[in-house]
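Enquirer: Structural data only, the sequence is not supplied:
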């Protein structure tokens, strides 16, 4: 039996749509605030209106894929924003795929730094900010939280189950930005320097698509952080904002 026969044929990694937490974090950074104003716990933070529109656009993209490229099963973080993204997309695509929730696919936990902006970390925990700078993103574990290495460890376990359960299938995985990065780190067998270079050069945008295909000796990256399926939605929003700005 070949290696590819014991694993999914492809993994389509999607970050959730814009959440109300993303909106609040952007506002907090713009205003120089110390704390992100979000009332819900991280796991319960829902999509924004724009996030729901993005998820529907993802569904239209899924529906337009050739039959031999469409996902056959979905694995999803159990957080509200990821589940909403998956369910809205599947509904828009007119498909009812099996959806498996797995807590090992959840977002990175930040512990005492949760909801703080970088200014907030410097103000409230200056020693922790220095420790983070010294250790780097891969190995810094805030009290009560996780390092990137911690997340990678649980992802390795989740991937083991995913590969056994859905061997030979095309799998859609709806998760979070750091999780997409770390799935690349694990699947492509990257080094710390290599994944940190990727993280510095390119973010994982909301509802972006990253695809890896199974090959004989591992996984091959096909596309990373692709948001071309949002072009029509973004153009419509830009046009609306332009009209509002001119008062027309």
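Expert: Thanks, I have the structure now. Quantities reported herein were computed from a predicted structural model and do not represent experimental measurements.
Enquirer: contacts, neighbours, all on C-alpha from now
Expert: OK.
Enquirer: and residue 213, which of the three is it?
Expert: The local conformation at residue 213, judged by DSSP: H, G, I helix; E, B strand; the rest coil, is strand.
Enquirer: What sits closest to it if chain neighbours are left out?
Expert: Computed as CA to CA, 6 or more residues apart in numbering, the closest residue to residue 213 that is not its neighbour in sequence is residue 10, at 4.3 Å.
Enquirer: got a list of what residue 48 touches?
Expert: Applying CA atoms under 8 Å, 6 or more residues apart in numbering, one finds that residue 48 lies in contact with 17-20, 23.
Enquirer: Against residue 179, how distant is it?
Expert: Residue 48 sits 21 Å away from residue 179, taking CA to CA, to the nearest Å as the criterion.
Enquirer: Tell me where the longest helix sits in the protein.
Expert: Using DSSP state H to assign secondary structure, the helix with the most residues in the chain is helix 148-165.
Enquirer: so where do the helices sit in this structure?
Expert: Going by DSSP H, the chain shows helices at 20-31, 49-64, 80-93, 118-124, 126-135, 148-165, 177-187, 192-201, 231-246.
Enquirer: if you compare these, which one is most tucked away?
Expert: Ranked by average neighbour count under the criterion mean count of other CA atoms under 10 Å, the helices of the chain are headed by helix 80-93 at a mean of 22.
Enquirer: quick check: angle from that helix to helix 49-64?
Expert: Computed by axes from the mean of the first three to the mean of the last three CA atoms, to 10 degrees, the angle separating helix 80-93 from helix 49-64 equals 40 degrees.
Enquirer: before we go on, here's another structure to hold up against the first:
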């Protein structure tokens, strides 16, 4: 079989940005901003509220340096404590170089000591989508009010093809995932692989392995977004296809 024996993808634990998103959802200011945005994203009121949201919800981290919250560390510890119950010990671990993925791996290894002897490889191609200019606002809609032509471009192209300024489109992240799949076929056939990665990379992996269309990809993102420390697991089936096949066994499993 040309494929790994198994591939397990784990999303990083809760980060400061994930916590920020939840706080915004519970804030009346943000609710008022969303209503103004839907009414007219070019209006003076939408701009005033966008600036207030930006000031209230600024993070002093780059996406690369985004830390875990204490709740996130606890998610990772519990996941590490029980991960051996749902997967076999991996032969190799690939991890994104971002701080939140590295810290998630550290916490998991602390609860599953046997992982410390496994070969670990930092792989920058499994990082999160590059957000470019949007990172300065920590919110796509805020950026679109302050740069309205970007909203109009996204509306024209759709969320799959739209490329954030100085960032990436969803399709470009999916291209990175294709490159990683090729690498695993070349270097990890017959091995058990564990990846500590990000939301959009997990969706890109599924889209590539399962041959999802752009529309199916966006639906999956909207309706079944990967959860923090969610586990997605594929097993190789040597009898499927000409050279075997990876088959999805479970998606978004939480152990905490």
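Expert: That came through, no problem. Since the structure is predicted, the reported quantities are computational estimates derived from the model, not experimental observations.
Enquirer: And the TM-score between these chains?
Expert: Superposed pair, TM-score by TM-score structural alignment, normalised by the length of structure 1: 0.84. Supporting alignment: 223 aligned residues with a CA RMSD of 1.7 Å.
Enquirer: that older thread, among the helices of structure 1, which is nearest residue 6 of structure 1?
Expert: When the helices of structure 1 are ranked by distance to residue 6 of structure 1, counting by CA to CA, first place goes to helix 148-165 at 6.8 Å.
Enquirer: now for the closest one, which elements pack on it?
Expert: In terms of contacts (3 or more CA pairs under 8 Å, 6 or more residues apart in numbering; DSSP states H and E), helix 148-165 of structure 1 is packed against helix 177-187.
Enquirer: What are the contacting residues of the helix it packs on?
Expert: Under the criterion CA under 8 Å, 6+ apart, external residues in contact with helix 177-187 of structure 1 comprise 13-15, 105-108, 148, 151-152, 155-156, 190-191, 195, 199, 203-205, 210, 218-219.
Enquirer: quick one: what's aligned to residue 186 of structure 1 in structure 2?
Expert: Per TM-score structural alignment, the equivalent position to residue 186 of structure 1 in structure 2 is residue 208.
Enquirer: What of residue 196 of structure 1?
Expert: Taking TM-score structural alignment as the alignment basis, one finds that residue 196 of structure 1 is matched in structure 2 by residue 218.
Enquirer: is it true that its match touches residue 160?
Expert: Yes - Residue 218 of structure 2 sits in contact with residue 160 when judged by CA atoms under 8 Å, with a separation of 6.9 Å.
Enquirer: before we move on, back to that, so can I have JSON lines of the helices of structure 1 showing distance to residue 43 of structure 1?
Expert: Supplementary listing: the helices of structure 1 in JSON lines, determined by distance: least, CA to CA, whole Å:
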{"stretch": "helix 20-31", "distance to residue 43 of structure 1": "11"}
{"stretch": "helix 49-64", "distance to residue 43 of structure 1": "16"}
{"stretch": "helix 80-93", "distance to residue 43 of structure 1": "6"}
{"stretch": "helix 118-124", "distance to residue 43 of structure 1": "21"}
{"stretch": "helix 126-135", "distance to residue 43 of structure 1": "24"}
{"stretch": "helix 148-165", "distance to residue 43 of structure 1": "16"}
{"stretch": "helix 177-187", "distance to residue 43 of structure 1": "15"}
{"stretch": "helix 192-201", "distance to residue 43 of structure 1": "23"}
{"stretch": "helix 231-246", "distance to residue 43 of structure 1": "27"}
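Enquirer: And those: which comes nearest residue 71 of structure 1?
Expert: Taking CA to CA as the criterion, residue 71 of structure 1 comes closest to helix 49-64 out of those, the separation being 8.1 Å.
Enquirer: average offset between that closest one and structure 2?
Expert: Here the mean offset of helix 49-64 of structure 1 against structure 2 after fitting is 1.2 Å, by mean CA distance after the TM-score superposition for structure 1.
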